[in-house]
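In: Here is a sequence with its predicted model. Questions after.
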Amino acid sequence: MAGWTIGIIGGSGLYDVDGIEDGEWVACESPWGAPSDDCFVGWVGPVRVVFLPRHGRGHRIGPSELNARANIDVLKRLGVTDILAVSSVGSLVEDRPPGSFTIADQFIDRTKGRASSFFGSGMVAHVSMADPVCPRLSALAADAARAGGAQTHVGGTYLAMEGPQFSTRAESHLYRSWGCHIIGMTAMPEAKLAREAELPYALVGMVTDYDCWREGEEAVDVAQVIAQLSANAAKARAMVMHLLRALPAERPASPIDACLDTALITAPHARDPNLLAKLDAVAGRALGK
């Protein structure tokens, strides 16, 4: 079995990770456009780490303008085997307060107009998203979050909204009625694209606020979010280091590593060579068979 290369996508407040050794910022081009930033590549013990700040250093890019295809593509090009995504979220339930972490296991996608697939006319594929996260990586993340001092909830549905505006009260109550636990603006289409790139994916939601559903309480604003970010980021950095140091020496194979084997549908003679060229990193293994 090959070793691990863990891709870490840092969300709001997590713009770097302490403890990565022999690290350097590495530029990587993508046929899907510009990624959010260069990637910081280094080591934690025997584990190779590739860190990408989702919004760019300095938080330059809004949620609707993120080029998620380029971000996932460059992680794949840099040899990432598994992705740990860290995101700031709002809570839609009372028992997941600000400062707590949720290890999401389901998503509802309410985003609009975002490029959500690497595939299309000339090379069609349909991956399963029934179980959208990697259970083994999510379990490791849960253990690491607890070890890092975070109140941790295992499992939960993440409502991905468009943004950049926060929810209306009616929307917040609607999402609660659907059984959603947390709400954010960035996990979709990121999780879908990770699956298309055959990358096991886990998402840790760091709660900053209660959105706007609580009666008699002020609605969320940026000042409230920023006030919670620093404490969350410290626990997130601790979580990341605990996870990296707890990984088994050898990376076991995952069914997600080969999920495109049952997803490609376009006949070989009908495939668009221009699209195939863009898919060289994310789908090269399956297309080369």
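Out: That came through, no problem.
In: contacts, neighbours, all on C-alpha from now
Out: OK.
In: so how far is residue 219 from residue 108?
Out: Computed as CA to CA, to the nearest Å, the residue 108 to residue 219 distance reads 22 Å.
In: Also residue 64?
Out: Using CA to CA, one gets 22 Å for the distance from residue 64 to residue 219.
In: here's the one I want to compare it with:
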Amino acid sequence: MADAMIGVIGGSGLYEIDGLEGAEWQKVETPWGAPSDAILTGTLDGVKMAFLPRHGRGHVHSPTTVPYRANIDALKRLGVTDVISVSACGSFREEMAPGDFVIVDQFIDRTFAREKSFFGTGCVAHVSVAHPTCPRLGAACLEAAKDTGINVHNGGTYLAMEGPQFSTLAESKMYRDSWGADVIGMTNMPEAKLAREAELCYASVAMITDYDSWHPDHGEVDVTQIIATLMGNAAHARDMVAKLPALLGAERAPCPHGCDRALEYAILTAPEARDKTVMAKLDAVAGRLL
């Protein structure tokens, strides 16, 4: 058994958890640059916690410019074992209404302007993301959401778009009708892929703010409406996160789904051919094997 540490990546209000003991903002340096912001660390109900504002306090990073590699590396360096991603999303399903939460279990990645891997020339690795979220962690988020009275849906496919603009009507209809996506957002990719490369368990909680542009009775996405719904969702998200320490515990057994061993057979570059500069950058992400 190892010490557990829950890392929460979210937006405004999701790093202000009542009862967080020893709360301290820590600046973390990484070989991939600076993370989005300092990271708030502390202990909640005997479990170590870390809260990272994905866009930075004051919302200074667009979905494209979020330093995803630095964020995941920084959490890993701090000792995080389990990452909970909480993000605002649009819905493609009538039953997934604004104010509802969705425990995401699949992704369609339509981003194109972001660095998506810690690995590359000098050290090549291929991890599986067939099942990109951790069922154990997702189940804990589901139970925590239900316990707070949130209307939560178990399972859903998240379409990750580049942004920062919202979808056209034609795109929205295609993602919903032809591709079978359930929610749409701009930030969970490459975040989920990088968490897998870093051997971190990852769960994604989508907070529904709108119906995107496909819905005939709701029209185009209105940012004012999104922000109003988001504020209510943030309060529910804080309640959900506050219940996770009791569900996950302070000690961590090996992940039954192998998330924490994702690199076991993934690194293909022979040891003698590996670039030492690249290897040095991977000290936190892949230090267990390298």
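Out: Looks like it arrived, so ask away. A quick note: this is a predicted structure, and the numbers were derived from the prediction, not measured.
In: TM between them?
Out: Comparing the chains after superposition, counting by TM-score structural alignment, normalised by the length of structure 1, produces a TM-score of 0.97; 287 aligned residues with a CA RMSD of 1.1 Å.
In: ok, and the residue nearest to the spatial centre of structure 1, which helix or strand is that part of?
Out: Residue closest to the mean C-alpha point of structure 1, counted by CA atoms, centre = their mean, is residue 85 at 3.4 Å. With elements delineated by DSSP states H and E, residue 85 of structure 1 resides in strand 82-91, which encompasses its position.
In: In contact with the alignment partner in structure 2 of residue 258 of structure 1, which residues?
Out: Correspondence of residue 258 of structure 1 to structure 2, assessed by TM-score structural alignment: residue 261. Listed by CA atoms under 8 Å, 6 or more residues apart in numbering, the contact partners of residue 261 of structure 2 are residue 199.
In: Do you have the helices of structure 2 handy? List them.
Out: Read by DSSP state H, structure 2 holds these helices, from start to end of the chain: 68-78, 135-147, 169-173, 191-197, 223-248, 276-281.
In: would CSV of the ones you listed with mean neighbour count and distance to residue 56 of structure 2 be doable?
Out: Shown next, in CSV, are the helices of structure 2 (neighbours: other CA atoms under 10 Å; distance: least, CA to CA, whole Å):
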stretch, mean neighbour count, distance to residue 56 of structure 2
helix 68-78, 25, 11
helix 135-147, 19, 24
helix 169-173, 15, 28
helix 191-197, 25, 15
helix 223-248, 18, 16
helix 276-281, 14, 23
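In: Of all those helices, which one comes closest to residue 90 of structure 2?
Out: When the helices of structure 2 are ranked by proximity to residue 90 of structure 2, the top entry is helix 223-248, at 9.1 Å, counting by CA to CA.
In: what's the mean distance for the closest one versus structure 1?
Out: Relative to structure 1, and after both are superposed, helix 223-248 of structure 2 has an average distance of 0.8 Å to its aligned residues, where the measure is mean CA distance after the TM-score superposition for structure 1.
In: what is the orientation angle of that helix with strand 82-91?
Out: Our comparison of helix 223-248 of structure 2 with strand 82-91, counting by axes from the mean of the first three to the mean of the last three CA atoms, to 10 degrees, yields an angle of 150 degrees.
In: same for helix 223-248 of structure 2, what does it pack against?
Out: helix 135-147, strand 201-210 (3 or more CA pairs under 8 Å, 6 or more residues apart in numbering; DSSP states H and E).
In: how far is the longest one from where the chain is centred?
Out: Read it as helix 135-147 of structure 2. Going by CA atoms, centre = their mean, to the nearest Å, the spacing between the C-alpha centre of helix 135-147 of structure 2 and its chain's C-alpha centre is 15 Å.
In: mean per-residue distance, it to structure 1?
Out: Compared with structure 1 after fitting, helix 135-147 of structure 2 has a mean deviation of 0.5 Å; criterion: mean CA distance after the TM-score superposition for structure 1.
In: What is that helix packed up against?
Out: Packed on helix 135-147 of structure 2, when contacts are counted by 3+ CA pairs under 8 Å, 6+ apart, are strand 101-104, strand 152-154, strand 201-210, helix 223-248.
In: and with 10 Å instead?
Out: Of the remaining helices and strands, those touching helix 135-147 of structure 2 by 3 or more CA pairs under 10 Å, 6 or more residues apart in numbering; DSSP states H and E are strand 82-91, strand 101-104, strand 152-154, strand 201-210, helix 223-248.
In: what's the average distance of the second one to structure 1?
Out: Meaning strand 101-104 of structure 2. Comparing strand 101-104 of structure 2 with its match in structure 1 after superposition yields a mean distance of 0.2 Å (mean CA distance after the TM-score superposition for structure 1).
In: State whether residue 111 of structure 2 and residue 160 are indeed in contact, as I suppose.
Out: Yes: shown here, residue 111 of structure 2 and residue 160 form a contact pair, counting by CA atoms under 10 Å, at 6.4 Å.
In: Find residues that contact each of these two.
Out: 186-190 (CA atoms under 10 Å, 6 or more residues apart in numbering).
In: Those residues into a markdown table, with extra columns for distance to residue 250 of structure 2 and neighbour count?
Out: Conversion of those to a markdown table gives the following (distance: CA to CA, whole Å; neighbours: other CA atoms under 10 Å):
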| residue | distance to residue 250 of structure 2 | neighbour count |
| --- | --- | --- |
| 186 | 32 | 25 |
| 187 | 28 | 26 |
| 188 | 26 | 25 |
| 189 | 28 | 26 |
| 190 | 28 | 19 |
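In: could you redo those residues as JSON lines and give each row distance to residue 174 of structure 2?
Out: Shown next, in JSON lines, are those (distance: CA to CA, whole Å):
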{"residue": "186", "distance to residue 174 of structure 2": "17"}
{"residue": "187", "distance to residue 174 of structure 2": "20"}
{"residue": "188", "distance to residue 174 of structure 2": "20"}
{"residue": "189", "distance to residue 174 of structure 2": "20"}
{"residue": "190", "distance to residue 174 of structure 2": "22"}
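In: wait, which of those is closest to residue 175 of structure 2?
Out: Comparing these against residue 175 of structure 2 with CA to CA picks out residue 186 as the nearest, at 13.8 Å.
In: how far away is that closest one from residue 273 of structure 2?
Out: The gap separating residue 186 of structure 2 from residue 273 of structure 2 is 36 Å, by CA to CA.
In: before we move on, what about residue 148 of structure 2?
Out: Using CA to CA, residue 148 of structure 2 is found at 52 Å from residue 273 of structure 2.
In: can you check residue 70 of structure 2 too?
Out: From residue 70 of structure 2 over to residue 273 of structure 2 the distance is 25 Å, taken as CA to CA.
In: How about residue 98 of structure 2?
Out: 51 Å.
In: And these two? Which one has more around it.
Out: Each of residue 98 of structure 2 and residue 273 has its neighbours counted (other CA atoms under 10 Å); residue 98 has more, 20 against 9.
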